[in-house]
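> when you get a sec, could you give me coordinates for this:
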Amino acid sequence: MPVVDIPGSKSLTARALFLAAAADGVTTLVRPLRSDDTEGFAEGLTRLGYRVGRAPGAWQVDGRPHGPAVAEADVYCRDGATTSRFLPALAAAGHGTYRFDASAQMRRRPLLPLTRALRDLGVRLRHEEREGHHPLTIEAAGVDGGEVTLDAGQSSQYLTALLLLGPLTRKGLRIRVTDLVSAPYVDITTAMMRAFGAEPDRQGDVFVVPPSGYRATTYAIEPDASTASYFFAAAALTGGEVSVPGLGEGALQGDLRFVDVLRRMGARVSCDASGTTVRGTGSLSGVTVNMRDISDTMPTLAALAPFATGPVRIEDVANTRVKECDRLEACAENLRRLGARVATGPDWIEIHPGTPLTGTGLRTHADHRIAMSFAVTGLRVPGISFDDPGCVRKTFPDFHEAFEALRGRLRSSR
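The predicted model follows:
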């Protein structure tokens, strides 16, 4: 049985870096993800004056509960949404002038719900070019706290940024949320905050965060569940078996629920404290599934869908249109290039089986999840290539090598 060593979670690594920087003392992060996104986050912390030691297998961060060590900084966030959204919130708790900019791709992605909430809390900031987008300058003088209303219907990262900020405010935060997408990522945030000594509380649509500060700790990063979805899908598609250790019962990441979708389609799934195993049965049924809470795995299912015995309809994924690219349309475009029948709406995509697929060049739109998802399709359709295969460096620089190795192991295990 192929056992796949999945790199650490991007979501957990980013949150852990924020928490470690804000904590009182030195934190050790075990098995953090090393990728363009997380290296960019660590570099951003360094620009803000935090010490980040990056040894193989573990990173150490010297925390500064009162904010950045420098009074001025210019931070380039690369393509990282977590970097672009979390670091401005961290800087707001300090004292100084901090400018944030990002790649052209990240400049297109929305920021306004977060910056509007920060303004409501008294933070002085300005969008230098387009309102609600990077580049952004913050004139920080600490944050008193209080009550704020937030629309997190485009991204749960807006809420996470405010939650992470809460213990650093002088009076704590009370956040009223009018809409929320990808709710399991917020559960990750609050669980990790507790591991660092904070006490967030949820009361329906209201999140209450006392001004407790954070304590340094040693924190182990679990494997990335979104990345694991490609390997689980490979097993379901080929009739093989894949096991991912360290990602099982008790895992923080909601994207592990993707295996429940595979189970509904006919794959056999076992999950215990040690990890998760998926075994394909040689057939995949059509399915209609709401993926609002696990939308990062929507492209994985879309890439798998043409091989089902019936239509696959994915619903409530409007937020995928404002990711690294419009993922819903990117999936539809590539599936049509391969010859599949596809229909889309504002927040849904439906893929119909039965049409033979032909390998061709696919467009990644510089989006790591598009490239990794359609690598799954390539297990059954020879001749697929990508215009930018290197975009996977964002979260898994060695993805193509690891996936090709899995392909060989699945063949030899038949």
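
> rest of the way, CA atoms for contacts and neighbours
Noted.

> which positions in stretch 100-108 come out as buried?
When burial is assessed from 16 or more other C-alpha atoms under 10 Å, stretch 100-108 yields the following buried residues: Phe100, Asp101, Ala102, Gln105, Met106, Arg107, Arg108.

> actually stretch 248-260, sorry about that
Gly248, Ala251, Leu252, Gln253, Gly254, Asp255, Leu256, Arg257, Phe258, Val259.

> please give the structure of this sequence too, so both can be compared:
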Amino acid sequence: MTVIEIPGSKSVTARALFLAAAADGTTTLLRPLLSDDTEGFAEGLKSLGYEVRQEPGVWHVEGRPAGPALDDADVYCRDGATTARFLPTLAAAGHGTFRFDASPQMRRRPLGPLTTALRRLGVDLHHHGAEGHHPLTVTAQGIKGGTLTLDAGQSSQYLTALLMLGPLTAEGLAITVTDLVSEPYVEITLAMMRAFGAHITQDGRTYTVAPTGYRATTYAIEPDASTSSYFFAAAALDPGRTVTVPGLGTGALQGDLRFVDVLRRMGAEVEITETATTVRGTGTLRGLTVNMRDISDTMPTLAALAPFADGPVRIEDVANTRVKECDRLDACADNLRRLGIAVTTGPDWIEIRPGTPSGTGVEIATHGDHRIVMSFAVTGLRAPGITFDDPGCVRKTFPDFHRVFEAFTRTP
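Next comes the predicted model:
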């Protein structure tokens, strides 16, 4: 059995940084993820005047319930969607003029439902290029609060940003959601907000957030479940191989741990205890049809594993993967075809036929997307010779991925 220490969750780290910055007092974050995305978030907070002290394995954040310490600032969000969506929302609760920009990749990703909602709350927000995209300027004067209707069918991060804003408003916030994707990520948000002292009630698709503010705390970041999926998939592919990820157990916040339920349906053995999750390959990988709307970040992992199943693998309800770092649905399909695998796609689905990928001389087109690289590393276990046009883009969430994955696969 191989035990893999997976770096901290990107999603949890980003939320923890927002909540810590908004809290009254000094928050200590244990085992935060150190990657380009989370470093970008921390640097963004510093650009707004927050004090963030980073030590190995421990970050300390001095909270400012009144908002950014500066009243005029420029923030570069790099490639990070959480940075690009959460920090303008945090700044809107303060007072001042705050300019935000991001990488060309992030500029292409949509913000419209979030920025429209902020405007409805009275925020003076201006897009400088394409409407609903970075760059943008927020001229903040605090937020009274009120009621909103939100379409979060494109990204649950829109809802998360507004929920986390709620305790910072003067009168609270009520949000009715008409559509929602990746709902488990919202459950992460709610649990973490409560850990920082927020009060939220839910009636169907309406979330009501009281204007409580936040309390500083010490918060431990759990391992990243999405990153764990590559190691779980690799174990499922190899008969007799067992991998255990400590820190991801029955109480884990992240919905992407449900990926192991998909592997169980395909034939792998899965055990989830209070403290860890273990997957063992059995030599059986069955084809299946699976709805991955709520765990769509692991869609590329399953797509990369799918050729080795004994029947077709059809992944449904993943339209939102088309507006991630790249169009992941088409990226997976195109790369699988390069490897000689038969694939069909639709607006929100992909179907992959069984086959033997030929990796010799095939370069995977990553589109700068860390999840494409890490997913097709799994395919490469049975298709020697695969290369990547941008292997270093894994720095976004797991800078040491290639070394750790190679060491894992070399271990009996």
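
> now what about the TM-score between them?
The TM-score (TM-score structural alignment, normalised by the length of structure 2) is 0.99; 410 aligned residues with a C-alpha RMSD of 0.6 Å.

> can you list the buried residues of stretch 248-260 of structure 1 in TSV and add distance to Thr27 of structure 1 and secondary structure?
What follows is the buried residues of stretch 248-260 of structure 1, written out as TSV (distance: C-alpha to C-alpha, whole Å; DSSP: H, G, I helix; E, B strand; the rest coil):
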residue	distance to Thr27 of structure 1	secondary structure
Gly248	25	coil
Ala251	21	coil
Leu252	20	coil
Gln253	22	coil
Gly254	25	helix
Asp255	26	helix
Leu256	27	helix
Arg257	30	helix
Phe258	31	helix
Val259	33	helix
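
> quick check: the farthest pair among the residues you listed?
Leu252 and Val259 (14.6 Å; C-alpha to C-alpha).

> re the thing from before, looking at the buried residues of stretch 100-108 of structure 1, which is nearest Ala216 of structure 1?
Distances from Ala216 of structure 1 to the buried residues of stretch 100-108 of structure 1, taken as C-alpha to C-alpha, are shortest for Phe100 (26.2 Å).

> can I assume that closest one sits in a strand?
Yes - using DSSP: H, G, I helix; E, B strand; the rest coil, the assignment for Phe100 of structure 1 is a strand.

> contact partners for it?
Taking C-alpha atoms under 8 Å, 6 or more residues apart in numbering as the criterion, Phe100 of structure 1 is in contact with Asp74, Val75, Tyr76, Cys77, Ser84, Pro88, His134, Pro135, Leu136, Thr137.

> buried stuff in the host helix or strand of the last one?
Using DSSP states H and E, the element containing Thr137 of structure 1 is strand 136-141. By neighbour count, with 16+ other C-alpha under 10 Å as the criterion, the buried positions of strand 136-141 of structure 1 are Leu136, Thr137, Ile138, Glu139, Ala140, Ala141.

> just give the nearest non-adjacent residue to the fourth one, would you?
Read that as Glu139 of structure 1. Nearest residue to Glu139 of structure 1, sequence neighbours excluded (C-alpha to C-alpha, 6 or more residues apart in numbering): Thr97, at 4.5 Å.

> same check, this time on the third one
The spatial neighbour of Ile138 of structure 1 that comes closest, neighbours along the chain excluded (C-alpha to C-alpha, 6+ apart), is Leu125 at 4.3 Å.

> what's the spacing between that neighbour and Leu118 of structure 1?
To Leu118 of structure 1, Leu125 of structure 1 is 8 Å away according to C-alpha to C-alpha, to the nearest Å.

> between those two, which one's more packed in?
Leu118 (23 against 20; other C-alpha atoms under 10 Å).

> so what does Ser373 of structure 1 match up with in structure 2?
Aligned by TM-score structural alignment, Ser373 of structure 1 pairs with Ser375 of structure 2.

> its match: which element?
Assessed by DSSP H and E, Ser375 of structure 2 sits inside helix 370-379.

> the very next helix or strand once past that helix vs structure 1, average offset?
As assigned by DSSP H and E, the chain's next helix or strand after helix 370-379 of structure 2 is strand 387-388. For strand 387-388 of structure 2, the mean distance to aligned residues of structure 1 following superposition is 0.3 Å (mean C-alpha distance after the TM-score superposition for structure 1).

> okay, strand 387-388 of structure 2 sits on what stretch of structure 1?
The alignment of strand 387-388 of structure 2 onto structure 1 (TM-score structural alignment) spans residues 385-386.

> helices of structure 1, start to end?
10-22, 36-47, 81-92, 104-108, 112-120, 157-165, 183-195, 225-238, 258-265, 298-304, 327-338, 368-377, 399-412 (DSSP state H).

> now for those, which one comes closest to Leu150 of structure 1?
Among the helices of structure 1, helix 112-120 comes nearest to Leu150 of structure 1, with 6.4 Å by C-alpha to C-alpha.

> ok, Tyr214 of structure 1 to Met193 of structure 1 distance?
Distance of Tyr214 of structure 1 to Met193 of structure 1, computed by C-alpha to C-alpha: 8 Å.

> then Ala91 of structure 1?
The gap separating Ala91 of structure 1 from Met193 of structure 1 is 18 Å, by C-alpha to C-alpha.

> of those two, which one has the most company?
Neighbour count, other C-alpha under 10 Å: between Ala91 of structure 1 and Met193, Ala91 has more, with 25 against 22.
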